[in-house]
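Colleague: Sequence first, predicted coordinates after that:
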Amino acid sequence: MKLLKFLAAAVVLAATALPASAQQFRLLSSWDQNYAYNPYLLDPFVKGVEEASKGRMKIAVNGPETVAPFEQLEPAGSGVFDFLFTAGAYHFGTTPIMTVAEALEGDLEKVRESGVFDLFDKHYQQFGLKLVMLPITPEGAYHIITRQPVTQEGDLRGRKIRGSLTYSGIVKMLGGALTVLPASEIYTGLEKGVVDGAGWPIIGALEYRWYEVAKYLLRPGFGVNYEPVFMNLNSWNKLSGEDQKLLMEVARKVEDSWFRDAPKVWEAEEKELLAKGMQITKMGEKQQEMLRQAWAEGLWGEGMKKNAKATQELLDFARSKGLAK
């Protein structure tokens, strides 16, 4: 059934192909066109490739309406699509590596110098994918929005918090209960009290209008965000050395600008949310001291449950390079 859906998607894409004068590539995104990170990651990459190639390389973007986010790794690896813009949590069922990567230290230059990019690249080649772009942020890329402020103890004891497995360590440390809900159900879940709060990247609440149903921003933020762009390995191998270099150079520019600008983008959205009536609620000092450790241990723990060998190899490598404790 999945194969039929992928083939149907390919037929639709072929019918809407770009002019034959350009190299035509198909990119599959885990998010729709309104995703808050698109202007800083996806759009500059797509436009940058076209501009750097003087229009010779064009990328058509297809979103989750074409293939659901949790099913995207296979069609990208099999060549139905040439690129995949995603997050590790969407293919955790296949491999936990890009999810647990967010436990690493949030220092772009240190990550590059460590060689961990090559480790990720080698790992994903077994799924038919080449890692092209690895945008990361400084610490503070995630947060929790809540209907009520923290308890007197500075935690979320007894409250139901929406989140993926990524948030398990943080929610547990804060005394909450992790509840899995798709993004499309967060608004109604908060509105009706199905959940008392929701974990999400630190920008996005404005776009989804969650400020209408949740009035508090839990601070500080936590964690590092990785949202990679992969290319189908066969498509990559068909490129000339010049075009491979072009893609990587565009990717490095996007990575640089995002790492530099991310905190300013976060600050701007927080300012707008406060103007719309949201308030800051802060974790207790004890919880803040445990924050970094809880985030990392939660991610490593989930990775070990899924694939202990690959997770341990990444942890050992990261420790040897000073990216993890």
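Modeller: Here it is on my side, so go on.
Colleague: rest of the way, CA atoms for contacts and neighbours
Modeller: Will do.
Colleague: looking at it, Phe120 is touching Met133, isn't it?
Modeller: No - under the criterion of CA atoms under 8 Å, Phe120 makes no contact with Met133, lying 11.1 Å away.
Colleague: When these two are compared, which one has more neighbours?
Modeller: Met133 (25 against 17; other CA atoms under 10 Å).
Colleague: Hmm, Val229 and the more buried one touching each other?
Modeller: Yes - between Met133 and Val229 there is a contact under CA under 8 Å: 4.9 Å.
Colleague: By residue count, which helix of the chain is the longest?
Modeller: helix 241-275 (DSSP state H).
Colleague: here comes the other one, which I'd like you to weigh against the first:
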Amino acid sequence: ELESIFAKDGIKFLGWSAELPPICLVGPKIFRTFDDIKGLKVRAPGTAAKVIKSWGGTGVSIPASESYMALQRGVVDAAYTTIATVTSTRLWEVTKAITFGRVGGSPTPVCMNLKKWQSLPPDVQKAFEKVNREMPPWAYQHARAFVQKTEDFLKTKFKEHYKWSPEEAEKWSEPSRGYIWKPAVQKFGKPAQDLWDKILAVAKETAEARKQGKAPKFFE
């Protein structure tokens, strides 16, 4: 179904890679409750500024590459970003504490120009399809290892660190639910709603399987 949706825009959908690294908050203190973020200016990418607003802060849309200077100069008080970005931009040099979340960015689709795909010989297409079946579990395992290694590293760099419990992560997620999918459904109607319902069904099934130990957790 996704393949046909992408094809309408001239895109060949090949498959999925792993989720982006989990989000975190860096700032002058640990963020345990909404009171901790209330009134603060927080760097956030694009529409994620709406998430910050739902928590009581003020989202400031700033590119990740400018986070260091923004924190150093006091343009923002904190930053909402990923552990990978924190590592590459060395944000521990300009802020004090890191709060690790338990939510990833988003699944990463692997795509190709449809006309280019159609121009490939059958044997090359088969090679792509084979690799695309093998890639998700490979990327999953490597991403899990990366998350653990990176979080351990960052704990040694920040003066304070804290990781939300599953219950805390659920509490922080609640205010911002729907800020992406609701506008999409309003714009595209029933096809978007049907797709979203399927995503929720799979998510519910996976969550139940994880509770029973039948499916691994991406972020521990």
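Modeller: Yep, it's here. In this text the structure is predicted, and so the values were computed from the model without any measurement.
Colleague: What span of structure 2 is the longest helix of structure 1 aligned with?
Modeller: Using TM-score structural alignment, helix 241-275 of structure 1 corresponds to residues 122-156 of structure 2.
Colleague: Mind listing what's buried along the matching stretch?
Modeller: Within stretch 122-156 of structure 2, the residues scored as buried using 16 or more other CA atoms under 10 Å are 132, 136, 143-144, 147, 150-151, 154-155.
Colleague: and if you look at stretch 95-109 of structure 2?
Modeller: 95-104.
Colleague: cool, and stretch 311-323 of structure 1?
Modeller: Within stretch 311-323 of structure 1, the residues scored as buried using 16+ other CA under 10 Å are 311, 314-315, 317-318, 321, 323.
Colleague: closest to Met290 of structure 1 among those?
Modeller: Closest to Met290 of structure 1 out of the buried residues of stretch 311-323 of structure 1 is Leu323 (18.1 Å), distances taken as CA to CA.
Colleague: if we can go back for a sec, show me the two of the buried residues of stretch 311-323 of structure 1 that sit farthest apart.
Modeller: Going by CA to CA, the pair spanning the buried residues of stretch 311-323 of structure 1 furthest: Thr311 and Lys321, at 15.4 Å.
Colleague: How about the spatially most central residue of structure 2: what's its closest non-neighbour residue?
Modeller: Geometric centre of structure 2, nearest residue: Gly105, 0.6 Å, by CA atoms, centre = their mean. Nearest residue to Gly105 of structure 2 in three dimensions, chain neighbours excluded: Leu20, at 4.8 Å (CA to CA, 6 or more residues apart in numbering).
Colleague: Val229 of structure 1 too?
Modeller: Using CA to CA, 6+ apart, the closest residue to Val229 of structure 1 is Phe85 (4.5 Å).
Colleague: again with Ala97 of structure 2
Modeller: Glu160 (4.6 Å).
Colleague: Distance check, the one you found against Glu167 of structure 2.
Modeller: 21 Å (CA to CA, to the nearest Å).
Colleague: Of the two, which one has the most company?
Modeller: Between Glu160 of structure 2 and Glu167, counted using other CA under 10 Å, Glu160 has the larger neighbour count: 17 against 9.
Colleague: Let me see the contact set for the more buried one.
Modeller: By CA atoms under 8 Å, 6 or more residues apart in numbering, the residues touching Glu160 of structure 2 are 29-30, 96-98.
Colleague: Next, check the residues you listed against the strands and list the overlap.
Modeller: Mapping those onto strands (DSSP state E) picks out 97-98.
Colleague: okay, the contacts of Glu160 of structure 2 in TSV with distance to Lys115 of structure 2 next?
Modeller: Listed next are the contacts of Glu160 of structure 2 as TSV, based on distance: CA to CA, whole Å:
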residue	distance to Lys115 of structure 2
Lys29	51
Ile30	50
Lys96	50
Ala97	48
Ile98	45
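Colleague: what's the farthest-apart pair in the contacts of Glu160 of structure 2?
Modeller: Distances among the contacts of Glu160 of structure 2 were taken as CA to CA; the most separated pair is Ile30 and Lys96, at 8.9 Å.
Colleague: The stretch 101-250 of structure 1: helices as residue ranges?
Modeller: 108-114, 116-125, 168-173, 186-192, 205-208, 233-238, 241-275 (DSSP state H, counting those that start in this stretch).
Colleague: For Gly303 of structure 1, find the nearest of the ones you listed.
Modeller: Of the helices of the stretch 101-250 of structure 1, nearest to Gly303 of structure 1 by CA to CA is helix 168-173, at 11.7 Å.
Colleague: what helices or strands is that closest one leaning on?
Modeller: strand 177-179, helix 285-306 (3 or more CA pairs under 8 Å, 6 or more residues apart in numbering; DSSP states H and E).
Colleague: Switch those over to CSV; also include distance to Glu109 of structure 1.
Modeller: Shown next, in CSV, are these (distance: least, CA to CA, whole Å):
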stretch, distance to Glu109 of structure 1
strand 177-179, 34
helix 285-306, 20
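Colleague: most tightly surrounded among the ones you listed?
Modeller: A comparison of those by mean neighbour count, using mean count of other CA atoms under 10 Å, puts strand 177-179 on top with a mean of 21.
Colleague: Ok, which of the helices and strands packed on helix 168-173 of structure 1 comes nearest His143 of structure 1?
Modeller: Here helix 285-306 is closest among these (CA to CA), at 11.4 Å.
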